[in-house]
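J.: mind folding the following:
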Amino acid sequence: MLLPGCGGSVAMLGCLAGHTVSRVSEKPSRIDIALYVAGSMSRGSAISASENLTAECLQVVDGELVPQEEEEASSTLQLDFDNGAGPVTNYPVTLPDLITLRRSTAVPNIRTFVHAAGDAFPSGGNLAALPDGPTAEQRDAAPYHAAVLVTAADGSVKRSVLHTVNGYTFTGKASAEAAGKVLAGVVRAGFQTPAEVFGRRFVEVVEGSNVVDF
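T.: Model (predicted):
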């Protein structure tokens, strides 16, 4: 499933998960991570999301990408994004972060979720008639958040939350920062994630981004 600022979510969730995994003293065994999507969606993101909502929901189990069982795919997760809304319902979805998080953290079990606030996911109507994307004012009014639970082998859990700007804004700014680092020689050969190449604090290069631990 592609979400608003999907390219940016790899950096957002990768850095957040890497940070929280580093807080776990025992070997981490599971990551449950969710993205709080707010504000209006672009035409491309809306069409992609509508096409994928009925697709098979995936997860990582023992290091392998596998379909969720029917009861698992309908199970929700309550998470508090530390944004004043309290615990909210998050729905399981297939995010590309299933692959990138497995790569960057080596945690064997991973599930990804989304909470859509307001009209983030348009329903009905002619999606092709939607605008190219939200205006600057709309983006400023709809910041994103992410929350993660990392479960250790002994059953203990660490939780962290990321507060950041709107996904579309984040993607542009993070991409520019990444390009600057690559031009400065901060590179690695082969397939890499932002968190692997630039470190788990890379998310903080985007003004307005900060991680809170619980």
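J.: hey, let's count contacts and neighbours off CA atoms from now on
T.: Fine.
J.: in stretch 204-214, what's buried?
T.: 204, 206, 209-211 (16 or more other C-alpha atoms under 10 Å).
J.: contacts for that stretch?
T.: Residues from elsewhere that reach stretch 204-214 (C-alpha atoms under 8 Å, 6 or more residues apart in numbering): 16, 158-165, 170, 173-174, 177, 203.
J.: roughly how far does the nearest residue to Pro134 once chain neighbours are set aside sit from Pro122?
T.: Leaving aside its chain neighbours, Pro134 sits nearest to Ser40 (6.0 Å; criterion: C-alpha to C-alpha, 6 or more residues apart in numbering). Distance of Ser40 to Pro122, computed by C-alpha to C-alpha, to the nearest Å: 8 Å.
J.: again, but for Ser42
T.: Counting by C-alpha to C-alpha - Ser42 and Pro122 are separated by 10 Å.
J.: let me know whether Leu77 touches Tyr91 as I believe.
T.: Yes. Contact criterion C-alpha atoms under 8 Å: Leu77 and Tyr91 qualify, at 6.7 Å.
J.: could you also give me the structure for this next sequence, so I can compare it with the first?
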Amino acid sequence: MQARDSQLAFEIAGRNAAQVAELAETLGVPFRVFALDDPAAIRTGLAGMTAVLHCAGPFASAAQPLMDACIACGVHYLDITAEYNVYALAQARSARAPAAGVMLLPGVGWDGVPSDCLARYLAAKVEQPLHRNMALQVANSMSRGAASSVGEIVGVGLLVRADGAIVAKPDATPQRFDFGAGPVDCVPLSFGDLITAWHSTGIPNIALFVNIKDNILPQEVAAMAAGPSLKERVANRASVVAEVTASDGTVVRARIDTVNGYSYTPLAAVAALSLLVAGQVKSGFQTPATVFGAGFAVSIADTRIIDMA
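T.: So this is what the prediction gives:
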């Protein structure tokens, strides 16, 4: 709906012909149907497109064939995931993409946009930033797709970036972060910001945490709702907190306060596509901050950065 209301010219695509056709009729847009296990079919399906916004999670299994087809067809790739493995895939293809004039830009939703822009915002405040800790808050129930993506994220194990390298840290312990209502426990987790924050800022030491309201068991995912209700989204705003420590010991902290993540994601993704169509493109693997600047996150309505003591 957000894409339609933005006046972007777009088509939708998917693997289930009946479902795709039904949604296309509702939106009043053309549609395409192709599977992701046939490289030739994907390339045919991408013909004539400027960019692809991949929205179907979990993303890890579908991202590689879609990215490769985008590079082959000269089509920009965007998605809304936080899955670490997808960012690693994009980064590994960064040398191939520029020759095709293709931008690989995962993470144009929540939390990718706020966390990446916040990292760049804080890094600019100090000389020689060395450490960055970040936590995001998941205050409401998750959708089936998001819960499946969390399974992919958990599956990579506990990782940190240390002296520029990604290393396993199975003994990582929880830390406390303040999202505006007092410190709360946040557990370590490995998502795409381990790659994006490094790419956007060059900070060599990065650790990530999350405060999750509900623990989801794998067998419960199929029975989950498609997403939180409008009432639940309105009642639960999204927040990302980060702190950056410089080589001289200076510490700067800030948080982003914004609308619920399920509301923020379509707004940010469509804004990214609109800027892309207007010419804001850099080939190769990119992050929201490297393409659109640190201010992109707060360009989304009802979003603000709050500096913290």
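J.: rewinding a little: hang on, the residue nearest to Pro134 of the first structure in a helix?
T.: No. Per DSSP: H, G, I helix; E, B strand; the rest coil, Ser40 of the first structure lies outside any helix segment and is coil.
J.: that one: what's it in contact with?
T.: Applying C-alpha under 8 Å, 6+ apart, the residues near Ser40 of the first structure are 119-122, 133-134, 138.
J.: looking at these, which one is closest to Val148 of the first structure?
T.: Ala120 (20.7 Å; C-alpha to C-alpha).
J.: any residues in contact with both of Leu77 and Tyr91 of the first structure?
T.: Going by C-alpha under 8 Å, 6+ apart, residues that sit against Leu77 of the first structure and also against Tyr91 are Phe113.
J.: before we move on, the earlier item: ok, Ser42 and Pro122 of the first structure, which is more surrounded?
T.: Taking neighbours as other C-alpha atoms under 10 Å, Ser42 of the first structure and Pro122 compare with Ser42 leading, 24 against 18.
J.: residue in the second structure paired with that one?
T.: In the second structure, Ser42 of the first structure lines up with Ser143, judged by TM-score structural alignment.
J.: ok, its match - contacts?
T.: 224-228.
J.: buried subset of those residues, written for PyMOL?
T.: Burial among these is assessed by 16+ other C-alpha under 10 Å; the matching PyMOL selection reads:
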select buried, resi 224+227+228
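J.: need the contacts of Ser143 of the second structure in a markdown table with distance to Leu136 of the second structure and secondary structure, can you?
T.: Shown next, in a markdown table, are the contacts of Ser143 of the second structure (distance: C-alpha to C-alpha, whole Å; DSSP: H, G, I helix; E, B strand; the rest coil):
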| residue | distance to Leu136 of the second structure | secondary structure |
| --- | --- | --- |
| Met224 | 22 | coil |
| Ala225 | 22 | coil |
| Ala226 | 21 | coil |
| Gly227 | 18 | coil |
| Pro228 | 18 | coil |
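J.: and in the first structure, which of the contacts of Ser143 of the second structure remain?
T.: By both residues aligned by TM-score structural alignment, their matches' C-alpha atoms under 8 Å, the contacts of Ser143 of the second structure still in contact after alignment to the first structure are 224-228.
J.: strands along the first structure, start to end?
T.: 28-37, 58-61, 64-67, 77-80, 87-92, 109-116, 144-152, 157-164, 210-213 (DSSP state E).
J.: next, format those strands as CSV and append distance to Glu51 of the first structure.
T.: Converted to CSV, the strands of the first structure look like this (distance: least, C-alpha to C-alpha, whole Å):
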stretch, distance to Glu51 of the first structure
strand 28-37, 18
strand 58-61, 15
strand 64-67, 17
strand 77-80, 23
strand 87-92, 16
strand 109-116, 16
strand 144-152, 23
strand 157-164, 27
strand 210-213, 32
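J.: Phe191 of the first structure: which of the ones you listed is closest?
T.: So among these, strand 64-67 is nearest, using C-alpha to C-alpha, at 17.8 Å.
J.: can you give the distance of that closest one from its chain's centre?
T.: Here strand 64-67 of the first structure is found 18 Å from its chain centre; the criterion is C-alpha atoms, centre = their mean, to the nearest Å.
J.: now stretch 164-182 of the first structure
T.: Counting by C-alpha atoms, centre = their mean, stretch 164-182 of the first structure comes out at 14 Å from the chain centroid.
J.: what residues sit buried inside it?
T.: Going by 16+ other C-alpha under 10 Å, stretch 164-182 of the first structure has these buried residues: 164-171, 173-175, 178.
J.: neighbours of Val161 of the first structure, just the number please.
T.: 27.
J.: and the closest residue to it other than its chain neighbours, how far is that from Val88 of the first structure?
T.: Leaving out its chain neighbours, the residue that sits closest to Val161 of the first structure by C-alpha to C-alpha, 6+ apart is Ala147, at 4.4 Å. The gap separating Ala147 of the first structure from Val88 of the first structure is 11 Å, by C-alpha to C-alpha.
J.: what's the answer for Thr20 of the first structure, then?
T.: Thr20 of the first structure is 21 Å from Val88 of the first structure, by C-alpha to C-alpha.
J.: please say which of those two ends up with more neighbours.
T.: For the pair Thr20 of the first structure and Val88, the greater number of neighbours falls to Thr20 (25 against 15), based on other C-alpha under 10 Å.
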